[in-house]
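Asker: Turn this into a structure:
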Amino acid sequence: MIDFDTTDPKLLRVTITGDVSREEVKDFYAKFKPEIDERHRTGVLVDITGFKDITPGAMLEDVIEEFGLLGDMSKMPRVAMITGNRTWAGMVRYLNPIIPKMETRVFMPSEIRDAEDWARDLPEPKERKPGLSVIDTDHPDVLAFELDGYMDDDDMDIIVRPFRDRIDKGGQFNALARLKHFAGFDPEILFDRALLGMKWDAIRALHRYAIVTDHQWVRPFAGMARLVSKVDVKIFPMAEEQAAWEWVKQPIPTAA
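Answerer: All right, here's what the predicted structure looks like:
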């Protein structure tokens, strides 16, 4: 069962109990979406203390509906989740850094008042600056960029252009990415043909790819990259950035 309470002008309450069916999910989003459209910004509180199970069809429906809400994340800058389940709490903490424009925190059932206060206390909107920027290098075979914030689809050309120019010159090259803060991304990026084409060609042109970051959630993605390509991917902590530069500036073997 999904209960949806809209009586608080600063907070939307969602309480999930028992088993959840696909029809219940569809009915919930039919009410939730219009409410989000009407509100400029709002906090959200999701209480799953009494949640038991969800059918496969309901889970698929929820994923589809949530993907459709990616463009409205900025309207829900804070989401408080109430649960005593450690597995759910761990999943939320892991995924929180990669959810765009929205911060999610987990609270215990005994902390519901703190959760309400936190979700209502919305931060002031910040003036957006490009999350991506190119780092100048003194090496012809090294391209570098920095991610610090939210990646907008309009920002993609900042890195697509120099990478495309270097790929078109032929031969292999190295790259370095400095990841300071990741605040999510515009879902349109997933369908950016110029970016997708550049990534596909870069897989064959890249020799070494250094990622400088202290974010641990990056490691599984780097591991997957090693499995599906021949690019030598290596992660360096921020304190060892100099070692990362020295690594990518080493001469590329002719055999590569």
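Asker: drop to CA atoms for contacts and neighbour counts, all remaining ones
Answerer: Fine.
Asker: Once you drop chain neighbours, what's closest to Asp3?
Answerer: Thr15 (5.0 Å; C-alpha to C-alpha, 6 or more residues apart in numbering).
Asker: Tell me how far the one you found lies from Pro9.
Answerer: Distance, Thr15 to Pro9, by C-alpha to C-alpha, to the nearest Å: 17 Å.
Asker: More neighbours: those two, which one.
Answerer: Between Thr15 and Pro9, Thr15 has the larger neighbour count (other C-alpha atoms under 10 Å), namely 18 against 11.
Asker: Mind checking what secondary structure the more buried one has?
Answerer: strand (DSSP: H, G, I helix; E, B strand; the rest coil).
Asker: what about the closest residue to Ala243 other than its chain neighbours, neighbour count?
Answerer: Once flanking residues are discounted, Ala243 sits nearest to Phe236: 7.9 Å by C-alpha to C-alpha, 6+ apart. Residues contacting Phe236 under the criterion other C-alpha under 10 Å number 17.
Asker: was I right about Phe236 contacting Val218?
Answerer: No - contact criterion C-alpha atoms under 8 Å: Phe236 and Val218 do not qualify, at 11.0 Å.
Asker: what distance separates the host helix or strand of Trp88 from the centre of its chain?
Answerer: Using DSSP states H and E, Trp88 sits in helix 86-95. Relative to its chain's centre, helix 86-95 lies at 15 Å (C-alpha atoms, centre = their mean, to the nearest Å).
Asker: Check stretch 11-18 too.
Answerer: Mean-position distance between stretch 11-18 and its chain equals 24 Å (C-alpha atoms, centre = their mean).
Asker: Going by neighbour count, which residues of that stretch are buried?
Answerer: Judged by neighbour count (16 or more other C-alpha atoms under 10 Å), stretch 11-18 contains these buried residues: 11-17.
Asker: Okay, helices next: where are they in the stretch 101-250 of the chain?
Answerer: Secondary structure of the stretch 101-250 of the chain (DSSP state H, counting those that start in this stretch): helices located at 112-120, 157-169, 193-205, 218-228, 241-248.
Asker: Most tightly packed of these?
Answerer: helix 112-120 (a mean of 18; mean count of other C-alpha atoms under 10 Å).
Asker: what's the neighbour count on Ile98?
Answerer: 17.
Asker: residue contacts, it?
Answerer: By C-alpha atoms under 8 Å, 6 or more residues apart in numbering, the contact list for Ile98 reads 182-185.
Asker: and for comparison, fold this next one:
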Amino acid sequence: MIKFLASPDDVVAIKIDQTVDAEQLKSITNRIDDRLAEHETIAMYLDLRGLERFTLAAILDDLRYSLKHIGDLSRIRRVALVTRARWIDVIASWENRVLPSIDIRVFDPEDRRSALDWASESLEMPAPSLRRITTDKDAVRAFALTGPLRSSDIRLLADDLDAAYARHGTIRLLMRVEHYGLRPSVFTQDIVKMKLRALQHVKAYALVGGPSWMAGVASLLDPLMSMEVRHFGLDDENDAWEWLGAAPVGESAGVVA
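Answerer: Reported below is the predicted structural model:
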């Protein structure tokens, strides 16, 4: 049995007793979807003191939901678990390593008030990992990747590029990689669609910096793709701009279309 508890609007607070079946799990995932539709990020409070087991159907449904919504997992910033069950503590520790964007903490039952308070604290949005580089030609788009790429960065980048495609049809693109890293949550349909659109609209792509293996990948892909792809070292960025036929004007945090 599950019971939804009073909490701030961006917190999904639930008390779970005994067995959780597929129907009950569906009501939980529906509540999560509702909150994500209204808020960029949410937190969760789960009182698991009475939890005995999940049915097999519930476990399978949970797996299907997680795979379908993997792109939204980074939007769940904080999870408070109230339990004395050590096996849940072990699972939480493992998930903290697999999903570093989610802060998962386990609280003893007598600290459940502190758990809800912690889950309800204001969620600080992470700084964008993409910086927009303004160029002297609107049909040349440029960005700098300065941290782990998150799903929110992907959405902003896709919006910026789509607006440029609408204005120009085809564009040239520069990506300076100052820091390379991917959150598990970025592997979504959105990034696949963005790459497919890029194949249609980007005629030249300059990749600047990044791990050494990126140069080999760029050389391998260049003859196989309709767009020209070239890799440049960070010290050779001026050559990349010359190849694209543009120059940088300034940089701004985040991506603005």
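Asker: follow-up on the earlier one: give me the mean deviation of the helix holding Trp88 of the first structure from the second structure.
Answerer: Average distance, helix 86-95 of the first structure versus aligned residues of the second structure after superposition (mean C-alpha distance after the TM-score superposition for the first structure): 1.1 Å.
Asker: Please tell me how far the aligned partner of Pro109 of the first structure in the second structure sits from Asp10 of the second structure.
Answerer: Using TM-score structural alignment as the criterion, Pro109 of the first structure maps onto Pro109 of the second structure. Applying C-alpha to C-alpha, the value for Pro109 of the second structure to Asp10 of the second structure is 23 Å.
Asker: Which one's more surrounded, these two?
Answerer: Using other C-alpha under 10 Å as the criterion, Pro109 of the second structure and Asp10 rank with Asp10 on top: 22 against 16.
Asker: tell me which element Asp162 of the second structure falls in.
Answerer: Per DSSP H and E: helix 151-168 holds Asp162 of the second structure.
Asker: Assign the closest residue to Ser101 of the second structure other than its chain neighbours to helix, strand or coil.
Answerer: Closest residue to Ser101 of the second structure apart from its sequence neighbours, by C-alpha to C-alpha, 6+ apart: Ser74 at 5.6 Å. State at Ser74 of the second structure, reduced to three classes by three-state DSSP: helix.
Asker: circling back to that earlier point, pretty sure the match of Pro109 of the first structure sits against Arg84.
Answerer: Yes - contact criterion C-alpha under 8 Å: Pro109 of the second structure and Arg84 qualify, at 7.0 Å.
Asker: How much space separates the most centrally placed residue in the second structure from Asp72 of the second structure?
Answerer: What sits nearest the mean C-alpha location of the second structure, by C-alpha atoms, centre = their mean, is Ser151, with 2.8 Å. As defined by C-alpha to C-alpha, Ser151 of the second structure lies at a distance of 8 Å from Asp72 of the second structure.
Asker: okay, and the common contacts of these two?
Answerer: By C-alpha under 8 Å, 6+ apart, the residues touching both Ser151 of the second structure and Asp72 are Ser185.
Asker: one step back: pipe the buried residues of stretch 11-18 of the first structure into JSON lines and attach distance to Thr42 of the first structure per row.
Answerer: What follows is the buried residues of stretch 11-18 of the first structure, written out as JSON lines (distance: C-alpha to C-alpha, whole Å):
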{"residue": "Leu11", "distance to Thr42 of the first structure": "6"}
{"residue": "Leu12", "distance to Thr42 of the first structure": "7"}
{"residue": "Arg13", "distance to Thr42 of the first structure": "11"}
{"residue": "Val14", "distance to Thr42 of the first structure": "13"}
{"residue": "Thr15", "distance to Thr42 of the first structure": "17"}
{"residue": "Ile16", "distance to Thr42 of the first structure": "19"}
{"residue": "Thr17", "distance to Thr42 of the first structure": "23"}
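Asker: so which pair among the residues you listed is furthest apart in space?
Answerer: Leu11 and Thr17 (19.3 Å; C-alpha to C-alpha).
Asker: any idea what Ala163 of the second structure aligns with in the first structure?
Answerer: Checking TM-score structural alignment: Ala163 of the second structure goes with nothing.
Asker: mind listing what's buried in the helix or strand in which Glu61 of the first structure is found?
Answerer: When elements are assigned from DSSP H and E, Glu61 of the first structure belongs to helix 56-68. For helix 56-68 of the first structure, burial by neighbour count (16+ other C-alpha under 10 Å) applies to 58-59, 61-62, 65.
Asker: again with stretch 193-206 of the second structure
Answerer: 194, 198, 201-206.
Asker: got these as CSV, with secondary structure columns?
Answerer: Below are those laid out as CSV (three-state DSSP):
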residue, secondary structure
Met194, helix
Ala198, helix
His201, helix
Val202, strand
Lys203, strand
Ala204, strand
Tyr205, strand
Ala206, strand
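Asker: Closest one to Thr146 of the second structure out of these, please.
Answerer: Using C-alpha to C-alpha, Ala206 comes nearest to Thr146 of the second structure of these, at 16.6 Å.
Asker: Can you tell me how far the nearest residue to that closest one once chain neighbours are set aside is from Val229 of the second structure?
Answerer: Nearest non-adjacent residue to Ala206 of the second structure, counting by C-alpha to C-alpha, 6+ apart: Leu174, 4.7 Å away. According to C-alpha to C-alpha, Leu174 of the second structure stands 10 Å off from Val229 of the second structure.
Asker: Overlap in contacts, those two.
Answerer: Counting by C-alpha under 8 Å, 6+ apart, the common neighbours of Leu174 of the second structure and Val229 are 205-207.
Asker: Which one of the residues you listed is nearest to Pro128 of the second structure?
Answerer: Checking those against Pro128 of the second structure by C-alpha to C-alpha gives Leu207 as the nearest, at 19.6 Å.
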